[in-house]
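Colleague: kindly generate the corresponding structure for this input.
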Amino acid sequence: MKVSMRSRVGWNVIRDGLTLPERARLYRATPGCFTADVTRAERILAHWGDLMGRDLETGVDDRLEDLNLQAVDLPKIVGDIDPSAASYLPDAIWMEVCGEVLSWEGPNDEHGIPTATFLSGAGEAKIPFEHALVAWVEVATERLRIRRPEIDDELPVEVLRSEQRGLMEGLAIFARDSNVDDFSRARVGAYDGNDFAMGMLMAEPPCDVYRRVIRGMTGSAMADWMGRYPALARLLAMRVESWARAMGELLARVDMDRDLIARVFNQGDDPGMLTEARLGRGDSHNGGRSVAMLRFADGLRLVYKPRSLSIDQSSRSLFAVMNDGLDPSFRIELPNCVDRGRYGWSEFIEPGPCADQREVETFHRRMGVLLGMVHLLQGNDFHLENVIAHGDMPVPIDLETISVPSAIIRTESDDFEDPAAEVIASSVLGTLLLPAAMSIGNQRDLRQFGALRVEMPGALQIRKIQKLIQVNTDFQRWVKVPDDTRTRPNSEPWIDGEDLIDAAEYQDETIEGYRHFHEASRNRKPAILEALAVLEDAWVRILNRATNVYFRLLLESCDSSLMRSGIDRWIHLQRLFLSISPSETEESARSLSSVANAEVDALFDGDIAYFTTRGGGKKYFTIESVSGDQIELPGSLLGKSARDCVIDQIDRMTPEDMELQISLQGDAYRSTFISLSSLMHGVADGTAPGEDDPDTEIDASEAELRRLLTSSLGSLADSRLMSGDLASWIGLDMDSVREVVTPTALSCDLYSGRGGLAVLFEKAYRVLGDHRWLELARSALEIELAGYRRHGDDSPLLQCPPDGVGVRAGAIAGLWTIGRHEGMGDCRDLARRLATKISERVVRRDETYDLISGSSGMILLLLGLDEEETIPGVLEVVGRLADHLVAHQVDDSGPSWNAFKGERSVCGIGHGRSGSGLALLAAGAKLDRVDLRRLGLAVLHGEHSLRCDSPEDAWPDFRGVRRGSTETPPSGSTAWCNGTEGIALARAAALRIVDDPILRDDLEFALVGANQMPTTKRFHLCCGRAGRVETLGSLKRLLPEIDLIDPVLAARAMVRAIDDPGSNFGLHGPGLFQGRAGAIWAGLSLLDSEDSDLLLLRV
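Modeller: Here you go, the predicted structure:
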């Protein structure tokens, strides 16, 4: 290392940029240089424990042991370090780069702001705070020139400038939060609201504050800036070195392979100079390496991949064998490629249109074949960016995940695996070729990521996106604007001049292609098995987690509060260790820990973690950042090789398996459509019964109701998958917060999972008297019972956060109801354990607070159980949950909670004020705490203040409305979850606790909308007709004196939906709140008017 460069970096930057393991190594070398900081150590331990989500003894202590650290040494390790320790500190490239940046002396403009040719010019999109990054990009360029002195002869000026801007864009993303924080503080008091309003109209807003902030980040102020953000300085330095190395490596390889490129890809002609590179625009791995899209002077386009292309070449061999059994019109083509060991070159596939409708149909048949091929090879990650629509041919362009190993390490004692999860794990859904919706961040911003896409009606497609406007001026700010652009991804076929193509309209063609491949391959199993030999030595990628999971955590670690300390940023990345359950075997835990450490190291340096292995191997390898060599990861082990996974899949290929996979394909289309069109709260099926259907013609007699209920319960039972005594279902899992629907193995949650089904079957036993329903209820939760029998309090179930209809609530409610009956005492015992073992750390994991997903729901559930049978210790938990609500209240037209981050606090019982206010009132009454009763009443009064003028408008719906927004929210919802039904129910329950005139006025107001026949075509429990039946029944039990509509009318409205096997009534999947189970529940309630109040979480 150049000592002079390192010496320019302040000791405070070096000291505070170190990670915890680096400090620990330095402490072992020179302990006398460390001064203990007990307060900081306690803060770090508490925060670390919260991130781990487990009790301290089984969370942080495990990690300290892995790091060979003692908790008693932690105060010194995290404390101050005397500068004399520097001589014991190994050289590090990031320190050298920081020194070079501090030494850079470049030109400034008349305002003292750095200038450079790669800064944004006229017509170019400005990069936020780009002037602050000039020195970093200049140092990176100088480092590249040292590696490639001939760069000016290799790259035209405009190509180098484009790559410099690409680097600057990446650096800007990492520095964004810290820069925005500095800018926001500097802008305080400089302008008022009128100034900002006027600024919207200015062609050239002022830049005085922006320039002052830039001057505070550059030049002579750079050292102080690094002192404030040492972890950010380190990250930027690592990205600078990574870019220079990766760019130099690419240019050297182009130069070395020029003849090969000409021969294989350009008919022997030299392609000339590079005129485009676009390095680093995709995911960065292994020391900044990424795919580059190259263009040469003669027009040749080529894809550079900084990894072994052995799997790409093996895939060409395998696809040739699989194609041999297909009709020529169904065969799939792959790009030509050359493997060069550590890297390779691949043919560039240009997206191209279909000529006509016939070619569109051919495309989808071939997409079905591609789905079959990827599924047979147990590949994944073939999302919309990894398939190109090239006329009537879907071409997969990234084959590193065409065949992947399994990371799950099985043991002989694994006797309670979820049978539905086993099916899903190896199903077509894992390919990512099928339609799928994904929630971005913590909000309900949904995107499609499957290679096949459904196109929604125009009005439903419009979403809002965050956009930075008036960039690099004093008035720059984020605004939310409609995104009505309907960009066609490269995986979607098209016909020039015609509308976007909806893959759902060609589902039959896709299934035809899949069926053709499946049947042909079943007849050629020996040939395919023999061809698998090419997988043995090919390098395949291991995908432990989705790339978006890594990227989201990487961005989280760039929060300005974490950029002030390498320890804090490193601790935040320890969230990756959450995947290591206390119930793991020693061998599995050791392997997962080794992998997680490698993931943390990659993300800390700004890379997406990358692992690889041989197709026939079971060892993890990483790629060494400097050499690019594959290095075995010590202590790591895979459960099954990629080749063995393929063999298992070939064994599974039967006619029955084919029909199951085709059914799951339908689920993928249906769930994506439901998610994107908000059909969790509606139904768009034109075949749904209309309101002019004569209810009087429906047989709603008790005998007919019992017949329909028995038949529908039997259908639910028949759809289960069994493994011994364990029952499980494949269904549509509903994320009730993000409103995303996914076909998957059902969890034990109450909303759409097995917990809800267990509660339903137990109720069926009580109402209908058939013991098989009780047996089925128990089998629905036998997975959880078996897990607890084996792992005790280390069971992951006990680490689930508190909620009202989620996993913990589903397990508690289901086990409690089953435990009412003779011979089921173990169920009641585990329910009590789950209800009382909710530590403060587990409570803090609740960040939604509401009835559906948070502490409010758990309070009501636990109080209901305790009312039925006293549970020692449960009231202490209720108090802890209530205090959590008190501590996290916000003021938004009265006390409330932000269930959706960044949005207004909502009204209603499900996610809003009614549910939390009622929970606090109930907790205050039971615990005799005046503070809780007062707060609960204040919450409900605040909701009252938001009430609209007429019962038809009811209360405003603030879902999706950002804090500080001036937009007028919609109103008039009558649903249980967010409208007048739920508010009426909450007021009726609250009036049983406290007689308050405002609550009574709200009840009378809400009953105008709730006490009438529903007109919706939705029949589910959450906010459809089943929910109305339940609401009316609960209201009648709570307030017998109120005048309600005839329950017979409600019965007639429900009968049609009880035994519907399809989705004609807006019932999605088997679950309780959105699926068929909810309609059955409402039907059972009609036979037992004194039954539980489920919508108040009383089971």
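
Colleague: going by C-alpha atoms from here, please, whenever you check contacts or count neighbours.
Modeller: Noted.

Colleague: any idea which helix is longest in the protein?
Modeller: Longest helix in the chain, counting residues (DSSP state H): helix 157-187.

Colleague: let's see this one next, to set against the first:
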Amino acid sequence: MESLSKTRRRTTRTPQAAAWIGEGVTSHWVLGHALEERLPSLRMRGTPEAVDEARARRRLERWRKQEPLTRDSLWAERLRASGLTEAELHTLLGEPAEALHARMGAPPPWQRVIERAYASAISPPFSWPEPTPPGAALLGLVEPLVHEAHARLVSALDTCLRDLPAAPFEPEHTARMLLAPLPRMLMPLLGRTLAVELRIAQLEGRLQGDTPEARFQDFAQHLRRRDVALDILARYPVLARQTLEYVTAWEATGVELMQRLARDAAALWRRFHGGVPPGPLVEAQGGLSDPHRGGRTVFLLRFASGLRLVYKPRPLTAEAAFQQLLAWLNARGLTPPLRTVEVLSSDGYGWMEYVEAAPCQSAEEVRRFHLRQGALVALLYALDVTDIHYENLIAVGEHPVLVDLETLFHPHTLAASLRDVEKQPGAVLNGTVLKSGLLPQPAWRAKDGTEVDFSALGAGEGQLTPLGYLVAAAHGTDQLHFERRRMEIPGAANRPRMAGQDISVAEQADALAQGFSTLYRLLAARRDALLAPGGPLAAFEHAPVRVLFRGTASYDALLHESMHPHAMGDALDRQRFFDHLWLAVKERPYLAALIPLEQEELQRGDIPRFTALPGSKDLWSGAGRHLPDFFDDSGLERARRRLAGLSPDDHERQLALLRSALDRVRLAASPGGRPRYPFREPPEPAHPDALLTAARRVGERLVALSFSGAGHSHWLSLEVSDTKEWRLVQVGVDFYQGLSGIALVLAQLGALTGEARFTQAARGALRHLTWRLEAAPMQVRGVGILNGWGGILYALTHLGALWRERALFETAESFVGAMAPRVEQDEHLDLGSGCAGALLGLLTLAVQHPSERASRLARVCGEKLLQTATPQSHGMGWLSPSTGGQALCGLAHGGAGIALALLRLASATGESRFHTTALEALAYERGRFSPEADDWPDLRADAGMHGGGGPAFMCGWCNGAPGIGLARISGLPLLDDHRVREEIAAAVRATLAGGLGYNHGLCHGDLGNVLFLLEAARALHDDTLLRRTYQLAGGMLQGIESHGHLHGLPGSIETPGLMVGLAGIAHGLLRLAAPERVADVLSVAPPVS
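Modeller: Model (predicted):
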């Protein structure tokens, strides 16, 4: 293969032949043999004398250096998969073609077939059906093979017609129709190799013609010469063998299709055409699916009457059972009913009604479409379906129709290293409504950060493929080459339309949710009948279903990349390339047993296809190889457990995910600003019992949304990625939105209410938190209270104090070592993400659990804050990459939070320099205070989104008066003078004037602001403000009753976390209900005694 780019030696038969025909390539045909085909005779005959040791070492080293085979254990496993030793592989890699030819004896069977086909020329040239793909003139290389196969196909159809005179086709015309997809199959296989040969011919001056087009035509004419074609095929025996397999498979599958059509004709007319023959076949579109099991693909057939049928070369037992299930549900009151599709299932294949897209005619039809779609989401969730993408759904007016259901009852694999799959971040999605692929969600993320959605409800026009595809450029010229480009994904008929416009699924969230709930409850009510012997699910027990271990796109990319010329000269080079399949074995060890089966199918040019029976734990490959007891349990057993587990809590959990998936679409289309709601202050203050009851309800919702297993609890939430895209992910370990904050609030709720369910959920969250931290401590990049180690230590310390468990203090201390290098790297510096927050978390731990390590690192944080303080026109400020060169005011990101941390450090260490720098931070904020606005400005670079021209003012804990006021109150034991008191009063005025009516969150919502007022009233001993605070709390309770829980994410999207979600709402209500028993996390207060 290394000599492909070199000028080859020539024979001397004629001057013209010498230019085009290579010497000594006859023996190269044998290089098309795979490893497994070469090995038996090697063992029988022994190591050949003629082994090129240097070449063997070079090729073996290259194979060993290919990831992941650098690992010795994996390399040994790979050798075992092919049943050979490294010494044998070394020999095979260094064995010259001539020695292999002599050892193998008879010529390969494909060589004899090819040489026989090329023994006679075709005259006139073979005629391909129009339209042909670009560059189709290159197909002249393989015309003899196609010509022979076409002739045999016509003959076989003639025979079929003689045996079954009612067959609805004419042989010649039908063979011509069946030929149409073949060029599209062959061009990707031949294109790059022939482009290389074209380039070599051009460089060597062998092309005749005055223009690039003429020289290309000269090359194409030479390809039609039998001696030139055979020479090329002999030098690329893998290409030759694969081409023959493609052509042979095309012929065999065409014959098979027409024989089946002829045999089934009478039954087809009865089922699909009222018993009346539809006239002859006039159109046959093949290649409408990936090729499986010998090149078989889906066909769409059209007859003279207009009847169209879909032929699928696989068993349709599952599809037929699914239609029966839909009819069963309709008969039991499902409203609106789901449309069924006619299916005729035969032995190993079947026929389906053609479903044609149509628009909706009214808004009511649009609503009913989404009611039905919601029902399908519930049904596919119950049946554990996967891989329903945009091509599997057709919008037919008000009916969403599923047209490909080969992945029903998807079983789970036996994976020893992943038995705790519920604990794996991200794996939880596989047990939810998101698994089926119906709901919008990104399947891929391109390098530029753009997301690609293949889902049935999310995919639309205008998307680009995430990866570049090889595309021919400079067609029809001697400059032909291939470029890698991202291609536009063609639109499909999956989305409903009205008046020429696609309907956004996000606009139909309520209808989709209603339809989901309707069928979910029907399934729960009828589960006994569904699961009964002879019930609807029993019909699926022996219906073959597809099992997906990798995405089809991954197989397709691997197959097409393996068609590179460097892999076409020796089958061992192509097999080495296919060994990229081993990359996934580290995470999914069970794949090792499947790779030989996958490679077997890929070498034939098929996309690997595995199947199972819903009632069995066994697995079958596309070639029919049987792997008994491959799965932990059968797909039907999983579905039975899923149906048995349908419950109000599960319903709420899945419904929340459904809405989150739609919220993500809405946010991507229109992020929105900071929403408002009508806040009304009642005359009477809220009673603590009412606040506790409200907190309990929030806690119930939080527990209902959790995913639990193996003693772990975790949650899913929408979060913004680094590329500013919204993603539905498992929450992190942080305090702001993740497990540490959620665990602490649930523990507070359990302690205050005495209800074990909350404490149990808190312990589950803690267990998952510590498991993730111990497994991957480097996942925590920040050090602050909100987004880093500071918050994690703070939460663990509080939990240890609340539960009186010293071990939790020790767990917190054990993470100080992982925290230290992050402190050194920190550039944020503030309370939320930086050293100020780390300092507060470390001090909280050191007070509860004296720790030299924690105290020492706290001092390091303080030193860093002193070193990074930057002189301002007034006092000192801190700059970071996130502040845009501007020192900020505020608790979370500005001087107030840093000053509070330094004041506490000064108190803990007795060192006045920390106190002095804290005063400088306060001086900076005082210099920024606006007497006109009676407030501190929000100086963030993007703060303009909160207001118009001039300085922006935000009234929130994170940025604005409430946070600054809370910082001053928290520092009163350490710094109390008239200026501090004046600032607290100003913060109270600003909060009362503009801090209510946003959302119910802590970070930048009403609860965070009211909690500041609570602290102010308590610190100032102001009974009037205290009563007002509880009146405002009553207004929030009324708002919750009227509008639900309004979260701090854009659009008030529900999220479980502390600072903008359910956990924070629960904490705020608990703190208001019992301030003496619930520590105030907003001021990073120590645990309550």
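
Colleague: hang on, the earlier thing: which parts of the longest helix of structure 1 are buried?
Modeller: Going by neighbour count (16 or more other C-alpha atoms under 10 Å), the buried part of helix 157-187 of structure 1 is 159-172, 174-180, 182-183, 187.

Colleague: cool, stretch 476-490 of structure 1 as well?
Modeller: So for stretch 476-490 of structure 1, counting by 16+ other C-alpha under 10 Å, buried means 476-477, 489-490.

Colleague: and the longest helix of structure 1, how far from structure 2 on average?
Modeller: Taken over the aligned residues, the distance from helix 157-187 of structure 1 to structure 2 averages 3.7 Å (mean C-alpha distance after the TM-score superposition for structure 1).

Colleague: ok, then the element right after that helix?
Modeller: Later in the chain than helix 157-187 of structure 1, the nearest helix or strand by DSSP states H and E is helix 193-199.

Colleague: run through who's touching the next helix-or-strand element following that next one.
Modeller: Using DSSP H and E, the helix or strand that follows helix 193-199 of structure 1 in sequence is helix 208-215. Helix 208-215 of structure 1 has contacts (C-alpha atoms under 8 Å, 6 or more residues apart in numbering) with 111-113, 129, 131-132, 182-183, 186-187, 190, 221, 472-474.

Colleague: now the buried members of those residues.
Modeller: 113, 129, 131-132, 182-183, 187, 472-474.

Colleague: from the residues you listed, which is closest to A546 of structure 1?
Modeller: The shortest approach to A546 of structure 1 among those belongs to F129, at 30.2 Å (C-alpha to C-alpha).

Colleague: to which residue of structure 2 is that closest one aligned?
Modeller: Residue pairing (TM-score structural alignment): F129 of structure 1 is matched to G135 of structure 2.

Colleague: tell me the contacts of its match?
Modeller: 475-476.

Colleague: so which of the buried ones among the contacts of helix 208-215 of structure 1 belong to helices?
Modeller: 182-183, 187.

Colleague: distance to A1082 of structure 1 added to those, as TSV?
Modeller: As requested, these are arranged in TSV below (distance: C-alpha to C-alpha, whole Å):
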residue	distance to A1082 of structure 1
D182	56
F183	56
R187	57
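
Colleague: which one of those residues sits closest to M393 of structure 1?
Modeller: F183 (49.8 Å).

Colleague: and the closest one, how far is that from A233 of structure 1?
Modeller: 18 Å (C-alpha to C-alpha, to the nearest Å).

Colleague: likewise for S557 of structure 1?
Modeller: Applying C-alpha to C-alpha to S557 of structure 1 and A233 of structure 1 gives a distance of 14 Å.

Colleague: please apply the same query to P489 of structure 1.
Modeller: 36 Å.

Colleague: how many neighbours does A801 of structure 2 have?
Modeller: 19 (other C-alpha atoms under 10 Å).

Colleague: check which element follows the helix or strand where it lies along the chain.
Modeller: Per DSSP H and E, A801 of structure 2 falls inside helix 789-803. Where DSSP H and E defines the elements, the next helix or strand beyond helix 789-803 of structure 2 is helix 806-814.

Colleague: follow-up on the earlier one: which other helices and strands does the helix holding A801 of structure 2 contact?
Modeller: Using 3 or more C-alpha pairs under 8 Å, 6 or more residues apart in numbering; DSSP states H and E, the elements in contact with helix 789-803 of structure 2 are helix 739-753, helix 806-814, helix 835-848.

Colleague: any idea how far it is from the chain center?
Modeller: 33 Å (C-alpha atoms, centre = their mean, to the nearest Å).
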